[in-house]
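**Q** quick one: sequence plus predicted model below, questions after.
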Amino acid sequence: MYSKITLTLRHFAQSLRLMVGMPEYSTYVDHMKSTHPDRAIMTYEEFFRERQEARYGGKGRLNRCC
């Protein structure tokens, strides 16, 4: 019973993060290990910064309509 509740809470938390546009680092790491084993995996800080720049526009650029 405890494991079912824990799993449900994890899925709920993951859904909330995806709703606000916060990607899952562990999913990225799993993908890189299985699909691109020859490439270096970014640290969490690098990953977070790259995702923020991709979403909001980095390097002084604004990526929005208004």
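**A** All right, it came through fine. Since this is a predicted model, take the numbers as computed values, not measurements.
**Q** can we go C-alpha only for contacts and neighbour counts from here?
**A** Noted.
**Q** so what's residue 18 closest to, chain neighbours aside?
**A** residue 24 (7.8 Å; C-alpha to C-alpha, 6 or more residues apart in numbering).
**Q** and here's the other structure:
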Amino acid sequence: MSIFLHRLRQMAHMMVGVPDYDAYLRHMRAHHPERAPMDRTAFFRERQESRYGGRNGGKCC
């Protein structure tokens, strides 16, 4: 896949709220090599909770 199509796909996923697990893994390897990364299921669950209602009881405002 070309770089352009890859970036386009990333942008589309960000716009609809699909988290990028591969980017998360790259970040963890580069910046937190001492920490074990979450598995894909835990990562997705954490992102959903963060976006739609974790800490503030589900309210956005």
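**A** Nice, I can see it. Here the structure is a predicted model, which means the values were calculated and not measured.
**Q** TM-score for the pair, please.
**A** Once superposed, chain against chain, the TM-score is 0.81 (TM-score structural alignment, normalised by the length of the second structure); 59 aligned residues with a C-alpha RMSD of 1.6 Å.
**Q** what is the equivalent residue in the second structure for the residue nearest to residue 18 of the first structure?
**A** Aligning on TM-score structural alignment places residue 24 of the first structure opposite residue 20 in the second structure.
**Q** can you give me the neighbour number for that match?
**A** Using other C-alpha atoms under 10 Å, residue 20 of the second structure has 15 neighbouring residues.
**Q** repeat that for residue 44 of the first structure.
**A** 14.
**Q** list the contacts of the counterpart of it in the second structure.
**A** The pairwise alignment with the second structure assigns residue 44 of the first structure to residue 40, based on TM-score structural alignment. Listed by C-alpha atoms under 8 Å, 6 or more residues apart in numbering, the contact partners of residue 40 of the second structure are residue 21.
**Q** ok, the one 4 residues further on next?
**A** Shown in contact with residue 44 of the second structure (C-alpha under 8 Å, 6+ apart): 19, 21.
**Q** residue 11 of the second structure versus that one, what's the distance?
**A** 17 Å (C-alpha to C-alpha, to the nearest Å).
**Q** mind listing the strands for the first structure?
**A** With strands called from DSSP state E, the first structure shows none.
**Q** where along it do the helices fall?
**A** 2-19, 25-35, 44-56 (DSSP state H).
**Q** export the ones you listed to JSON lines and tack on distance to residue 63 of the first structure?
**A** JSON lines is the format used below for those (distance: least, C-alpha to C-alpha, whole Å):
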{"stretch": "helix 2-19", "distance to residue 63 of the first structure": "19"}
{"stretch": "helix 25-35", "distance to residue 63 of the first structure": "23"}
{"stretch": "helix 44-56", "distance to residue 63 of the first structure": "6"}
